[in-house]
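Peer 1: only geometry, no sequence info:
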């Protein structure tokens, strides 16, 4: 099997798993029509944290695992996080909630990636 095809297969398989996990969480925790979309925010921030953990861990401890990052990082966590849905949520929320949600998502996701990477990096010292 061609290497590019194997990477595409890894991303696709991981994406299915991530999207199913996101869907399940969204069904279990729906947000009110005009309230703060906590499920989507939690998905994006926790997914960002896990991306920080994963990318740091793989770079330090499993750098030669060719399909690990495409499967887990791009596939599972890319399918799990849903930043496009957060933009739709912003467009449909009242202005005050939309601004709060937009900034909470941006700041929360950036801090989560940093924290995940930092915490994982400390484990290697």
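Peer 2: Cool, got the structure. The shown structure was predicted, so the numbers you read here are calculated from the model rather than taken from an experiment.

Peer 1: going by C-alpha atoms from here, please, whenever you check contacts or count neighbours.
Peer 2: Fine.

Peer 1: helices of the protein, residue ranges please.
Peer 2: For the chain, the helices defined by DSSP state H occupy 3-28, 38-61, 68, 78-80, 83-92, 95-122.

Peer 1: would you mind finding the most buried of these?
Peer 2: helix 78-80 (a mean of 25; mean count of other Cα atoms under 10 Å).

Peer 1: can you list contacts of that helix?
Peer 2: For helix 78-80, the surrounding residues in contact (Cα atoms under 8 Å, 6 or more residues apart in numbering) are 14-22, 43-44, 47.

Peer 1: also this one, for the comparison:
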């Protein structure tokens, strides 16, 4: 049953990641990967929120592992960072690493704080 919950969450997270990435990136005329950055920060916020809620294995399987796991993308982040560096945009590559790590951690912390505020 757990594998089906993960698959269901992933079936929603993966297309949303693609659509959100394309939506955001289309609005920026820059080499910086804003779309990937945005989905990774949003996914970190969502996972932080879920992690701070009372544990429910089914919700974590579907929403945490499946949805957030496919919404966020470490492989694309790595690829885009390497591509920026190889293309000579070393500042943008470094900015992507620093901003993504800091904003991802910050998103997780904010998600946890939001869950605690909502649940009292």
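Peer 2: In hand now; what should we look at? Note that the coordinates shown come from a computational prediction; the quantities given were computed from them, not determined experimentally.

Peer 1: quick check: TM-score for this pair?
Peer 2: Once superposed, the chains reach a TM-score of 0.87 (TM-score structural alignment, normalised by the length of the second structure), with 115 aligned residues with a Cα RMSD of 1.7 Å.

Peer 1: thinking again about what came up before, adding distance to residue 95 of the first structure, write the contacts of helix 78-80 of the first structure out as a markdown table.
Peer 2: Shown next, in a markdown table, are the contacts of helix 78-80 of the first structure (distance: Cα to Cα, whole Å):
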| residue | distance to residue 95 of the first structure |
| --- | --- |
| 14 | 35 |
| 15 | 32 |
| 16 | 33 |
| 17 | 34 |
| 18 | 30 |
| 19 | 29 |
| 20 | 30 |
| 21 | 29 |
| 22 | 26 |
| 43 | 22 |
| 44 | 21 |
| 47 | 26 |
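
Peer 1: what's the burial count for residue 28 of the second structure?
Peer 2: Using other Cα atoms under 10 Å, residue 28 of the second structure is surrounded by 12 other residues.

Peer 1: show me what contacts it?
Peer 2: Counted by Cα under 8 Å, 6+ apart, residue 28 of the second structure has contacts residue 34.

Peer 1: so which of the contacts of helix 78-80 of the first structure is the closest to residue 102 of the first structure?
Peer 2: Relative to residue 102 of the first structure, the closest of the contacts of helix 78-80 of the first structure is residue 44; by Cα to Cα it sits at 11.7 Å.

Peer 1: quick one, what contacts whichever residue in the first structure pairs up with residue 112 of the second structure?
Peer 2: Using TM-score structural alignment, the equivalent of residue 112 of the second structure in the first structure is residue 117. Residues near residue 117 of the first structure by Cα under 8 Å, 6+ apart: 49, 52-56.
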